[in-house]
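> 3D model of this:
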Amino acid sequence: MGRHAKTQANRDEVRVRILQVAEEHFRRAGHYKTSVAAIACELGMSRANVYRFFPTREAIITAVCRQTLDDVVARAFTIARSSASAHQNLLCILVTIHNINKERLASDRHMHDLIVSTMQKDEAALKKYIGELNLVLELVIRSGVKAGEFEIEDSAVTARVATSFFVSLLNPLLFEYCFGDQAASEKFLRIQIRHFLRAVENSCAT
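This next block holds a predicted model:
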């Protein structure tokens, strides 16, 4: 590894460490109460050094938010590529996202608030997240068409319909309002999924 590559690797390691410590503080105290000084202190760095990697406190918050959402997308992609049926994968993806959001809302409220606050300010982050989940759903639908589970002409259009249909689940901004009743939320989700699959099957028959 050349000198430049080593330097870049070291910078990447420091950046990752900053985000790890920041996330720990955000989960514990909330992003509103966490200062760059507190993050730098735990890292044994100066604030100026932290600002070399992230120009503002908001940049750290946004990076943590995007990283958290990227983890959700990665889990969804893993399920989409499994050998289960398209119906099973669709159900598993949506239930998994539902459970992640529900757990965050119930037990990790500081992170839920951080994500909601960031998405309200960062439209690009929200579009990226929803767009990537749309690609996940399209992958599942295409596999269902290939396996003969779905008979549709345009998987991309159907995926966009699915994304719109489940937007209250996929979008953390809406989840709290639409799934606030923890006892009934998963039951309501399963009803939603049944209605969507029935609508897809009916559209195939016409």
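
> Could you use CA atoms for every contact and neighbour count after this?
Will do.

> what's near enough to touch the residue positioned nearest the centre of the chain?
In the chain, the centroid-proximal residue (C-alpha atoms, centre = their mean) is Leu69; its distance is 3.0 Å. If you count contacts by C-alpha atoms under 8 Å, 6 or more residues apart in numbering, Leu69 has them with Tyr129.

> one more to line up against the first:
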Amino acid sequence: MIEAICGRVVNEVAQIACAIARTSAPASEKLNRLLSAIHHHGTTVLIKEKRMHDMIVAAMQENRAIIKAHTERLISIFEVIIREGIEAGEFKVEDPAEAARAVHTAFTAFFHPILIEHCLQHGEDIGMGLREQVRFILKALGKSY
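Below you'll find the predicted structure:
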């Protein structure tokens, strides 16, 4: 049952990610929208579907293969966007695969259901932190403002 529920949720996130990645927006805008959308999806699941949220937490704690595959899929999408940004002269990193993994790691606090729940329970302004982290990552990728 956990596998089926997680499958539904990770597929929803993957569809959102792919839709954003396919747009004609600049890479920095795609990355910003994608990171924000993934966080928003996780927050929405927590608030509107707590039982589903708890099953996703369980799957993550059990280190299920579906979660690992989902993480790799997201990192691949990040890499594609970063490569686009490099080709367009928007980003200045040498290794897009490494940068994609770093982006994922940098956003763990905004993706991980336990951490999202913790921030909401303690009244932390996670939205402001998300915007700050996006700006930080875009600067790290070489995006100038």
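
> What's the first helix or strand after the helix or strand harbouring the residue nearest to the centre of the first structure?
Per DSSP states H and E, Leu69 of the first structure falls inside helix 57-80. The first helix or strand that comes after helix 57-80 of the first structure along the chain, using DSSP H and E, is helix 86-107.

> start and end residues in the second structure for that following helix, please.
Using TM-score structural alignment, helix 86-107 of the first structure lines up with residues 27-48 of the second structure.

> Equivalent analysis for stretch 150-162 of the first structure, please.
Going by TM-score structural alignment, stretch 150-162 of the first structure sits over residues 91-103 in the second structure.

> Just the buried positions in the matching stretch, please.
Within stretch 91-103 of the second structure, the residues scored as buried using 16 or more other C-alpha atoms under 10 Å are Phe91, Lys92, Val93, Pro96, Ala97, Ala99, Ala100, Arg101, Val103.

> Okay, and which of the residues you listed map to strands?
The members of these all map outside strands under DSSP state E.

> export those to TSV and tack on distance to Val57 of the second structure?
Shown next, in TSV, are these (distance: C-alpha to C-alpha, whole Å):
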residue	distance to Val57 of the second structure
Phe91	34
Lys92	35
Val93	33
Pro96	29
Ala97	27
Ala99	26
Ala100	23
Arg101	21
Val103	21
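
> quick one, the helix ranked longest in the first structure and helix 57-80 angle?
Looking across the first structure with DSSP state H, the single longest helix is helix 3-29. Here helix 3-29 of the first structure points in a direction 90 degrees away from that of helix 57-80 (axes from the mean of the first three to the mean of the last three C-alpha atoms, to 10 degrees).

> Helix 3-29 of the first structure aligns to what range in the second structure?
Under TM-score structural alignment, there's no match for helix 3-29 of the first structure.

> for the following helix or strand past that helix, packing partners?
Downstream of helix 3-29 of the first structure, the next assigned helix or strand under DSSP H and E is helix 36-43. Here helix 36-43 of the first structure touches helix 3-29, helix 47-53, going by 3 or more C-alpha pairs under 8 Å, 6 or more residues apart in numbering; DSSP states H and E.

> can you tell which of those helices is closest to Met119 of the first structure?
Met119 of the first structure sits nearest to helix 3-29 of all these, at 15.9 Å, using C-alpha to C-alpha.

> Could you check how far that closest one is from the centre of its chain?
20 Å (C-alpha atoms, centre = their mean, to the nearest Å).

> go on, stretch 95-110 of the first structure?
Here stretch 95-110 of the first structure is found 11 Å from its chain centre; the criterion is C-alpha atoms, centre = their mean.

> mind listing what's buried in it?
Buried residues in stretch 95-110 of the first structure, counted by 16+ other C-alpha under 10 Å: Val95, Thr96, Ile97, His98, Asn101, Lys102, Arg104, Leu105, Asp108, His110.
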